[in-house]
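Trainee: Give me coordinates for this.
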Amino acid sequence: MPVFLSHKREDKEQTLRIAGYLKQNNVNCYVDVFDPGLQTTDDITKILMERIGQCTHLMAVVSGYTEKSWWVPFEIGVGSEKDRRITSFQLTNVSLPDFLTKWPILKNQNDLDTFIQFYKQDTMVSLSESVGYTKRVYSADQFHRELKARL
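Mentor: Next comes the predicted model:
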């Protein structure tokens, strides 16, 4: 259940720090800078859509640079269309577009820790369902609603 980290190139260092923290906490994530497939294709759109399809969660890392991005809104749209769990990590105190306020907004490490807790609960439900246990099933909407309430 990887987390797709969407970001603008200028926010790469902060995105890699977030990815490192997630990995330290046993959360698998996808960051495009490590994808050799993106270096050898003319169809970046297809590859990104496939990668988002392979992930269960999408976290948009947003800052003032994001306003100039075409890819971040595209990736969020694909994630939304595929019913992924979507969050934003706000690096700077930038005004977010209304469409991003629909989903939980993380602003610091405590929020990231809360996300990790919810991610792992979501993972446990999926794993327990796969071995036949009956547990509460989380929809993407439930995940968003409950995480927003906790933040």
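Trainee: Please count neighbours and contacts with C-alpha atoms only from this point.
Mentor: Noted.
Trainee: Would you map the helices across the chain?
Mentor: With DSSP state H as the criterion, the chain has helices at 12-24, 44-54, 71-81, 109-130, 140-150.
Trainee: What residues sit buried inside the third one?
Mentor: When you say that, I think you mean helix 71-81. The neighbour-count check on helix 71-81 (16 or more other Cα atoms under 10 Å) flags 72-73, 75-76, 78-79 as buried.
Trainee: now the first one
Mentor: By 16+ other Cα under 10 Å, the buried positions in helix 12-24 come out as 12, 15, 18-19, 21-22.
Trainee: same question, the longest one
Mentor: Within helix 109-130, the residues scored as buried using 16+ other Cα under 10 Å are 111-112, 115-116, 118-120, 122-123, 125-126.
Trainee: Let's see this one next, to set against the first:
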Amino acid sequence: MQGLNYKSSLFECLYKKDTQCVFISHKKEDSAAAKKIADYLMNAGVNVYFDEYDDTLDLTDPYSVVRGIKNGLNHSTHLLVLLSPEALKSKWIPWEVGYAYDLKTIISLTLKTIAEWELPEYLKITKIIKGTTSLNQFLSELIGCTEPFLIKESRLISAIKSHPLDDILVWNK
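Mentor: Next up is the predicted model:
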């Protein structure tokens, strides 16, 4: 089953108690990587809130951004923080983490471009995912799969073939 993007997933998460929805927190400069992650999660059957899929947001209006973030977080079960050197400069990511801290499961996903020692203290207490293997393990737990998750596309995944996130995540961590 294909996961849903913002418009459908928030509605479904609102009315179905057992529906998982992952809010993707990222810095604008990491949007391409965030989109790959969002698409990967949706291909796994996971619903996401990803700001680029939210056409109600007016990024020039801070009130619109705050409303969109609150709405997305209020209807999500998880907050996935994409970490990169750019993300460390974000003003929105710490705000999103603070808003969600006591209400959501927070997971940090390190992109290839950041070392663990660079992580901010407030994120070191979250579950940290470092690569494709740990991301697939997280997805298995999220969707309640007893076997390790592998995206179901015929061209993917074996030890020889490449993973669709190889360019942004460390392989096999």
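Trainee: Could you single out the nearest of the buried residues of helix 71-81 of the first structure to residue 62 of the first structure?
Mentor: Set against residue 62 of the first structure, the nearest of those by Cα to Cα is residue 72 (8.7 Å).
Trainee: residues in contact with the closest one?
Mentor: Residues near residue 72 of the first structure by Cα atoms under 8 Å, 6 or more residues apart in numbering: 6-8, 60, 66.
Trainee: same thing with residue 79 of the first structure?
Mentor: By Cα under 8 Å, 6+ apart, the neighbours of residue 79 of the first structure are 52-53, 57-58, 85-86.
Trainee: ok, now with 10 Å
Mentor: Applying Cα atoms under 10 Å, 6 or more residues apart in numbering, we find residue 79 of the first structure in contact with 4, 49, 52-53, 55-59, 73, 85-86.
Trainee: what does residue 147 of the first structure give?
Mentor: The neighbours of residue 147 of the first structure, taking Cα under 10 Å, 6+ apart as the test, are 87, 103-106, 111, 114-115, 117-119, 141.
Trainee: still on that earlier bit, which member of the contacts of residue 79 of the first structure is positioned nearest residue 29 of the first structure?
Mentor: residue 4 (5.8 Å).
Trainee: Counterpart of residue 121 of the second structure over in the first structure?
Mentor: Under the alignment (TM-score structural alignment), residue 121 of the second structure pairs with residue 98 in the first structure.
Trainee: Quick check: that match vs residue 105 of the first structure, distance?
Mentor: Residue 98 of the first structure sits 12 Å away from residue 105 of the first structure, going by Cα to Cα, to the nearest Å.
Trainee: Also residue 49 of the first structure?
Mentor: Counting by Cα to Cα, the separation of residue 49 of the first structure from residue 105 of the first structure is 23 Å.
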